[in-house]
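Asks: quick check, what structure comes out for this input:
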Amino acid sequence: MFEATREIYWNVGHGVLIPMYLFAIIAIGILVYGFKKRLELYKIGRPLNRFDNKAERFQFMLKNVIGQIKVLRVPGPGIAHALFFWGFLLLTIGTTLVFLQADILHPLLGIKFLKGAFYKLFSLTLDIAGLIAILMMIGLFVRRFFVKPEGLETSKDDYIMHGLLFAILITGFLIEGVRMAATELKVNPSLAVWSPIGLMVAKMFSGMNESSLLSLHIGLWWIHMFLAFGFIASIPYIKFRHIFTTSANYFFNDFRQKGSIDTIDLENEEAESFGVSKVNEFTWKDIFDSDACTKCKRCQDRCPAYNTGKPLSPMKLILDIGEAAVNGAETNVIEKISTDVIWSCTTCRACQEICPANNEHVNKIIEMRRNLVLMEGEFPGEEVMMAMNNVEVNGNPMGLGFASRGDWAEGLDVKVMSEDSDVDILYFVGCYASFDKRNQQVAKSFIKLCNAAGIKVGILGKEEKCCGEPVRKMGNEYLYQMVAMENIETIKSYNVKKIVTTCPHCFNTLGRDYKDLGFDIEVEHYTTFLRRLINDGKLKIKPVSFECTYHDSCYIGRYMDIFEEPREVLKAAGGNIKEMSKNRLESFCCGAGGGRIIAEESIGEKISVKRVKMAEETGANMLVSNCPFCLTMFEDGVKMAELDEKLKPRDLAELLVERLES
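Replies: Down below sits the predicted model:
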């Protein structure tokens, strides 16, 4: 009875150890040298601490890398890549176990664990893993070189990578098959069934004589070894480097609240400039991201700017920064990328949410915008400069008199804080709900809903200013901090306990960004606020059936992970939601984010038009949102797309008011 095991250095002998380890040292040396050169490139950038909370970071990295969580968000190629990764990972683990037994545990301690039932499971697992890896490689090969999806760039790196990985996997099975043809097929056929793929290969060589099998095995063994060491040595020099850099990028994750932006110390007398124009003004992490990029184009596929004919490709932007770094620390990255690219971004975070490399795109763009605005006085258009002047003078981008900011509330049961601050919540209205007639209807609806639920509401009226979000996203950090500090001082003077806003941009800004300026009052978006009032029985809604499609605002959805609450509110009102193909995390931007609400959209197709067409495709006659920017864009988009008779934009609050129990 033969024991279930195999001789590890069968046929090649232990004499190969010295040359094998010599070549291994050389390959590892080349790898280390390559990454040392890459490290010098990263060091061009400014310092950034992404090494705190190491245990949390390591756990996050393991979960995302081993689980392939972001990779799997895309069916098809995502599943293929994940299966290939798991297959190759198992083969790497198997090789490591062989190394441990053959070169450490057995010669030093006489321990052999690759035997018996464990060896059978080991052999079966590696065979299946190798087969899966090859099949997935074939699928990915066909996709890249024959299907050729639009926007998927192919370079010589891709030819090298596919060729090398195929050669390593196939020679591995050939070595196993030739060995089994000379051994197990003849003396232990019952063990051969635990290596099913090797057995198939072995049968192909079963007619060869023993001398030929031994010679072929030695030749294949050396070829496989050199291929494996070539793979190791090549990692830092081609796209293989993302094996390390993409994994490390999860360790370097930004654990701040999503959407956080560095608040500039504008009083820093040592600062020579603000924002970024040259490579060395980026952080090391910004440069590192270019090495982590896998060029999978997922970010590009989801970018609303790219998909409406704008010059912005989030993938290319990341890679351009890396190329600029190679050209030198003083390279002007804005010139390389171009201002049209920089101004096109809506900061919707679709790119970051889907990126399997965990790259950070949005803040890079904001930093370049800061330099353009604060240092160069450059704007995407005169209308943006005018809007910023209006914010500075009148506290709103429309340029309307600040004294009329609370006029919309006349005749409603709402208090002005300067007259009576005894309220349950402060409603931070925002510029559009204060001055835009269409969005004033939303503000009025919200007040009526609060009245119906017995909630005492206060507003700041003429004391309220723009939250500063649009001008900040456009790069004007100075103006943002100016209006933010005025708002904070005003709100704190009334001892406000809770703020509710109907604007996701105000919600993000007051609830997250103002914290850097010493603001710590609870802020809630009206969507979750109303959902809770309904669930608690304080807000009585009589459901009346209607059909609609719902748009996930970027700043409520991707930024704040609020997806189900608004849908629950719609259903409570009697809504039957027909989802657009792009919804929740995959939602398509309305086009107003990133300060684009105050800028003309002069390049390519209107983003809002593309989005309303997606809504029309559902067959629903109503497009529901919960953001004044989105509502404004959809009103315009419906007209431009000539869908006035087919689609009506509505706000969540308006639908609830119509269904209040009398």
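Asks: please count neighbours and contacts with C-alpha atoms only from this point.
Replies: Noted.
Asks: return the residues in contact with the residue lying closest to G595 once chain neighbours are set aside.
Replies: Closest residue to G595 in three dimensions, ignoring its sequence neighbours and counting by CA to CA, 6 or more residues apart in numbering: P470, at 3.9 Å. Shown here is P470, whose contacts under the criterion CA atoms under 8 Å, 6 or more residues apart in numbering are G593, G594, G595, R596, I597, I598.
Asks: can you tell me how far the last one is from F546?
Replies: The span separating I598 from F546 equals 33 Å under the rule CA to CA, to the nearest Å.
Asks: can you check the first one too?
Replies: G593 is 29 Å from F546, where distance means CA to CA.
Asks: I598 and F546: who's more crowded?
Replies: Under the criterion of other CA atoms under 10 Å, the comparison of I598 against F546 puts I598 first, with 21 against 16.
Asks: how many neighbours does E176 have?
Replies: E176 is flanked by 21 other residues according to other CA under 10 Å.
Asks: element containing it?
Replies: Element membership of E176 [criterion: DSSP states H and E] is helix 156-182.
Asks: from V500, how far out is K415?
Replies: Note on K415: its distance to V500, by CA to CA, is 14 Å.
Asks: between the two, which one's more packed in?
Replies: The neighbour count for K415 versus V500, taken as other CA under 10 Å, is higher for V500 (23 against 20).
Asks: and that one, what element?
Replies: Assigning secondary structure by DSSP H and E places V500 in strand 498-501.
Asks: quick check: what element follows that strand along the chain?
Replies: Next in sequence after strand 498-501, counting helices and strands by DSSP H and E, comes helix 504-511.
Asks: tell me which residues are up against that next one.
Replies: By CA under 8 Å, 6+ apart, the list of residues contacting helix 504-511 from outside reads 428, 430, 467-469, 500-501, 519-525, 553, 555-556, 559-560, 626-627.
Asks: sorry, back to before: residues of the helix or strand just after the helix holding E176 that come out buried?
Replies: Note on helix 156-182: by DSSP H and E, the next helix or strand toward the C-terminus is helix 184-187. Of the residues in helix 184-187, those with enough neighbours to count as buried (16 or more other CA atoms under 10 Å) are E184, L185.
Asks: before we go on, could you also do this sequence so I can check it against the first one:
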Amino acid sequence: MTAQATTQPAPATPGTNRLQAAWAKASPAIRDFFVHVLGQVRILKKAYPGIMHFMIFWGVTIQVIGTVINILNMLLFFPWVITFPRGTAYLYYELIMDIAGVMILLGVTMAFIRRLFIRPKYLETRWDDYYALSMLALIPIIGFITEATRLLSANPPWRAWSPIGNLVANLLAAMGLTPVGAVQLHDILFWTHAGVALILVASIPFTKMRHLVNTPLNIILHPRRKTGEIEKIKNIDEAEVLGVGKVSEFTSQQLLSFDACLNCGRCEDACPSTISGMDYSPRTLIQRTRQRMVDSIGTSKPKSDEEIFGEVFTDSYAWQCTTCGACILRCPAMINPVDEVVDMRRYQALTSGKVPKSVADSLRNIERQGNPWGIPAQDRLNWSDGLNLRELAPGDEADVLYFVGCASAFDDRNKKVARSFVHLLQKANVNFGVLGFDETCCGETARRMGNEYLFQVFAEQNLEAMSKIKFNRIVTQCPHCFNTLKNEYPQFGSAYKVQHYTEFLLELGLNQFLSPDGNKVEGRLTYHDSCYLGRYNQIYQAPRSLLKMADMTPIELPRMGENSFCCGGGGGQMWLETDPNTRINHRRLGDALEVKADVVATACPYCLIMFDDAIRSKGLGEQLQVMDIAEVLERRLAV
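Replies: The predicted model follows:
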């Protein structure tokens, strides 16, 4: 018999634990700095402006680093000097500095062409745009001429390693400049170059170049909540401030984000409300708020302490946002206008009471009946007549808790979708059940409409009902319910596994229950990506895989995936009265007509309603139909 010595890992010391905790907290910020500040990943999503900005950014960065190295070689600010670079390293230093200067000039040239000739619709041009570009061009131009006079006067053997400086030196020599004249001119150019650079640095706080400092700071410091998560108002019963009615009530991080805005217009270019002609723009929201903040500096009565509604924004302004998240995903500075919109709505809903009538009606319906439709709560299970649906009682167990959601329970069109989904679950012999009358609205609509108090009441009520039964996962059809249950209920202690029904059905391997003899959907089918399923939760492939399983290969819409165009129903928009000329769902319907689709497939009840409404209002019912993926799959079930 032999004995083997075993060693136990040494227990972590308090110092190690602190280091690990600090690293866990800092690592997302460090990652974002390298990916989005240095890597420029979001900026490069648009090719022309991305390459343009990349060259300017890295050209300036390299030039600044090179200048610092050069200064440290001189006995100017410190009682010591460095001895790098020397020898071969110095040759590469000269070459890299020349390349960096060329990058700046190419980037600036592209920027001038873009502003003077290409002129994208969303691009605003102000005086400080031309000022910044002119100064950025002037500095390397003077720098190359200064370098040329140095090469001409000293004629070093390595001058070919400074190709641009050498080229300019040869041009100056051809124009008659002598080495003696070059020495005299060099001193003038050196101080001119330094002066222009210092003027540029001094003007940073007063021009849009402030983003050189504020944007990296915002990228590092922005909240690291889940994309689809709205911040909770803690201890809401005792909170003194509910929402934001004054600029001074925004958090310091939000104020920083306003100053980090590049005014590039990418958010506006993606915003469905702006594109549809509404009087709303995420850029305008940020820029006006920032201007209000700036106007308060140095005044005896700061405007930041005055209410922003009425003077800065109309009472209806914040209600035109669909909270689709397109602006969040596009913003290179990682600004989140949706946070500001929800904060403003909270103030209107919970403090001032100045909300649109349709919003007030919807919130009242949720409060009284537990659903935005205002249909009596006792009708919540009417959709399931004849399905032999299992209603879970306290103490019951099931593999899947099917969270039905208000749309599937109360909207006539979506009731059919819910029945199709139940048929799929029953065909696959899934052990599932529902909360029944213990289920109430998940609260998503109330939260996005600003009534945080109502949301928290319903969240706690649903979680209490869930705690009385045992299950392995929650499955829901609605991406809005899905996002709320998965990303926001954990704020109240929830740790349940939550899946959208497309994820769950894909895991089931439904193809074994589908038949080639089933009733296949005829015609050209396209799939519309829901904002809350796609952008907020990155579920793009599961719906498409299910459609292919049903022998349907979807035709992609022009705007798809993370660039999908909102249906217009999110953020409470489905309950708002909108001008027929600015309806977002009509524009999205246009995308489906553009690809000559016969069927639009969705995986969201709100999207289904909005498409159905657009089709009906346009009188296209015989040309185009909208179906949920569950309905497409049910048709292929083996009899």
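Asks: hmm, back to that, mind putting the contacts of P470 of structure 1 in a markdown table, distance to I26 of structure 1 included?
Replies: Converted to a markdown table, those look like this (distance: CA to CA, whole Å):
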| residue | distance to I26 of structure 1 |
| --- | --- |
| G593 | 51 |
| G594 | 49 |
| G595 | 53 |
| R596 | 53 |
| I597 | 57 |
| I598 | 58 |
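Asks: what about structure 2, which of those residues hold up?
Replies: When you map the contacts of P470 of structure 1 onto structure 2 and apply both residues aligned by TM-score structural alignment, their matches' CA atoms under 8 Å, the shared contacts are G594, G595.
Asks: and of the contacts of P470 of structure 1, the nearest to E645 of structure 1?
Replies: When those are ranked by distance to E645 of structure 1 (CA to CA), I597 comes first, at 25.2 Å.
Asks: now the residue mapped onto that closest one from structure 2: how far from C566 of structure 2?
Replies: The criterion is TM-score structural alignment: under it, I597 of structure 1 has M574 as its aligned partner in structure 2. The spacing between M574 of structure 2 and C566 of structure 2, counted by CA to CA, is 12 Å.
Asks: what does S316 of structure 2 give?
Replies: Applying CA to CA, the value for S316 of structure 2 to C566 of structure 2 is 20 Å.
Asks: out of the two, which sits in the busier spot?
Replies: Comparing S316 of structure 2 with C566 by other CA under 10 Å, the one with more neighbours is C566, at 28 against 16.
Asks: what segments of the stretch 551-662 of structure 1 are helices?
Replies: Using DSSP state H, counting those that start in this stretch, the helices found in the stretch 551-662 of structure 1 span residues 564-572, 607-617, 628-640, 652-657.
Asks: just so I know, which of these lies nearest L62 of structure 1?
Replies: By CA to CA (comparing all of these), the closest turns out to be helix 564-572, at 28.6 Å.
Asks: so where is the closest one in structure 2?
Replies: Per TM-score structural alignment, the counterpart of helix 564-572 of structure 1 in structure 2 is residues 541-549.
Asks: got the buried residues for that stretch?
Replies: By 16+ other CA under 10 Å, the buried positions in stretch 541-549 of structure 2 come out as A542, P543, R544, S545, L546, L547, M549.
Asks: assess the claim that the third one and P554 are in contact.
Replies: Yes. The pair R544 of structure 2 and P554 qualifies as a contact (CA atoms under 8 Å) at a distance of 7.2 Å.
Asks: quick check: neighbours shared by the two?
Replies: Residues touching both R544 of structure 2 and P554 comprise Y527, with contact defined as CA under 8 Å, 6+ apart.
Asks: which helices and strands does the helix holding E176 of structure 1 pack with?
Replies: Identification of packing neighbours for helix 156-182 of structure 1 by 3 or more CA pairs under 8 Å, 6 or more residues apart in numbering; DSSP states H and E yields helix 116-142, helix 196-204, helix 210-234.
Asks: hang on, the earlier thing: can you select the buried ones from the contacts of P470 of structure 1 in ChimeraX?
Replies: Here the buried members of the contacts of P470 of structure 1 are turned into a ChimeraX selection, burial being counted by 16+ other CA under 10 Å:
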select :593,594,595,596,597,598
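Asks: burial count for the aligned residue in structure 2 for R405 of structure 1?
Replies: Under the alignment defined by TM-score structural alignment, R405 of structure 1 is paired with R380 of structure 2. R380 of structure 2: 23 surrounding residues under other CA under 10 Å.
Asks: sorry, back to before: have a look at how far, on average, the helix holding E176 of structure 1 is from structure 2.
Replies: On superposition with structure 2, the average gap between helix 156-182 of structure 1 and its aligned counterparts reaches 1.4 Å (mean CA distance after the TM-score superposition for structure 1).
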